[in-house]
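Asks: Provide a 3D model corresponding to the input given below.
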Amino acid sequence: MSSITQLIAYEEGWRSKPYYCSEGYPTIGFGFRVGPQSAPLNQYQFTLPRVAGEAWLQAYLEMLKDSMEGYSDIQAALAQCNEARASVLYSMAYQMGVSGLTQFKKALHAIQRNHWLDAKNEMLDSRWARQTPNRAQRHADQIQSGLWFSGYSDTV
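Replies: Here you go, the predicted structure:
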């Protein structure tokens, strides 16, 4: 499993059976939304094998990376990032969508200028950080330090 998939696996967790995410959407695997908000879970009568979930995750991450290439602010930020920092941006896009990541204009501009503390502070001054404070803190710390959070390697 690559470092970015370890990060996603840690942050999203794994469930082989459908469940409701925090926003009320039927979800499975590594946080894959499978239905509309509040749809009854009994409509999703399947189990996702982990190996299939890992393949799905890899395919989705490739699609996500391709989508992120269409945004100059994201590309300029990624160009300044080592793997640990870039993985945070991929994780944020995974969680919020690429359009959600584009809303972090000040953070992306701080990353482009290698102003890591400013980027961290901008990330933490957001609705995202209020909704998922632990994840946001881990990600903001990783952006600032450029070092991997040690817990990610425990998910394999």
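Asks: please make it C-alpha for all contacts and neighbour counts, starting now.
Replies: Fine.
Asks: may I ask you to name the longest helix in this protein?
Replies: Criterion DSSP state H: the longest helix present in the chain is helix 50-68.
Asks: could you pull out the buried residues of it?
Replies: Judged by neighbour count using 16 or more other Cα atoms under 10 Å, the buried positions of helix 50-68 are 53-54, 57-58, 61, 64, 68.
Asks: here is a second sequence; please produce its structure as well for comparison:
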Amino acid sequence: MCDLKQFPEKVLPRIRRAEGFSKIPYQCPAGYLTIGYGHNLEHGISAEAAEFILREDVSRVQGEVQNAFIWWTKLTEARQFVLVDMCFNLGLSGLKKFTKMLTALEAGDYETASAEMLNSRWAEQVGRRARENAAMMKSGEWI
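Replies: Sure thing, here's the model as predicted:
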């Protein structure tokens, strides 16, 4: 009979070595979409794993936005959030397509920046999210 406390410590290194690590999804030989150390995505992930991934993704996106826009530090926290949220949703290349909004934002014209957010296909697609973000962009306050 195995010692359940010791079992994972003996098993994990062997499975890591046998499976190998992939940070991007791939199809395993059986045809399943797989990631990490052989995790079959058809099994889903736990809420704890999803929370961990979300925190990593938000941290990465915040860094991307901060590095892309030198005027980032002049924004209120709520306006910084709006850019991070849009980047999280659209990707940095998608966010950069909001040229009129970004130009207005850099100039401190938050009313125009807010209007440009709402005057987009993105706003039609995400609805409430866009309206809330536009309101925060305009006011500079969390809602």
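Asks: what's the TM-score here?
Replies: The TM-score (TM-score structural alignment, normalised by the length of the second structure) is 0.67; 108 aligned residues with a Cα RMSD of 2.2 Å.
Asks: just to revisit the earlier point, for the buried residues of helix 50-68 of the first structure, could you give me TSV that also reports distance to Tyr20 of the first structure?
Replies: TSV is the format used below for the buried residues of helix 50-68 of the first structure (distance: Cα to Cα, whole Å):
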residue	distance to Tyr20 of the first structure
Gly53	17
Glu54	20
Leu57	19
Gln58	22
Leu61	22
Leu64	23
Met68	27
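Asks: now find how far off-centre the longest helix of the first structure is within its chain.
Replies: Helix 50-68 of the first structure sits 12 Å away from the centroid of its parent chain (Cα atoms, centre = their mean, to the nearest Å).
Asks: just the buried residues of helix 50-68 of the first structure now: which is nearest Ala86 of the first structure?
Replies: Met68 (11.5 Å; Cα to Cα).
Asks: look up how far Glu141 of the second structure lies from the equivalent of that closest one over in the second structure.
Replies: By TM-score structural alignment, Met68 of the first structure lines up with Val65 in the second structure. For Val65 of the second structure, the distance to Glu141 of the second structure equals 19 Å [Cα to Cα, to the nearest Å].
Asks: cool, and Phe98 of the second structure?
Replies: 21 Å.
Asks: which positions within the top strand by length along the second structure qualify as buried?
Replies: Counting by DSSP state E, the longest strand found in the second structure is strand 22-27. Neighbour counts over strand 22-27 of the second structure (16+ other Cα under 10 Å) mark Tyr26 as buried.
Asks: ok, which stretches of the first structure are strands?
Replies: Using DSSP E, the strands of the first structure run over 15-20, 26-29, 32-33.
Asks: what's the most buried one of those strands?
Replies: Highest mean neighbour count among the strands of the first structure (mean count of other Cα atoms under 10 Å): strand 26-29, with a mean of 24.
Asks: that one maps to which residues in the second structure?
Replies: By TM-score structural alignment, strand 26-29 of the first structure lines up with nothing in the second structure.
Asks: one more: stretch 120-133 of the first structure?
Replies: Mapped onto the second structure using TM-score structural alignment, stretch 120-133 of the first structure covers residues 114-127.
Asks: show me which parts of the matching stretch are buried, residue by residue.
Replies: Buried residues in stretch 114-127 of the second structure (16+ other Cα under 10 Å): 114-118, 122-123.
Asks: for Gly100 of the first structure, which non-adjacent residue is spatially closest?
Replies: Ala93 (6.8 Å; Cα to Cα, 6 or more residues apart in numbering).
Asks: quick one on the thing from earlier: hmm, which two among the buried residues of helix 50-68 of the first structure are most spread apart?
Replies: Put simply, by Cα to Cα the two of the buried residues of helix 50-68 of the first structure set farthest apart are Gly53 and Met68, 22.0 Å from each other.
Asks: mind listing the helices for the first structure?
Replies: Under the criterion DSSP H, helices of the first structure are mapped to 3-12, 50-68, 72-78, 83-96, 98-102, 105-112, 116-124, 127-131, 133-145.
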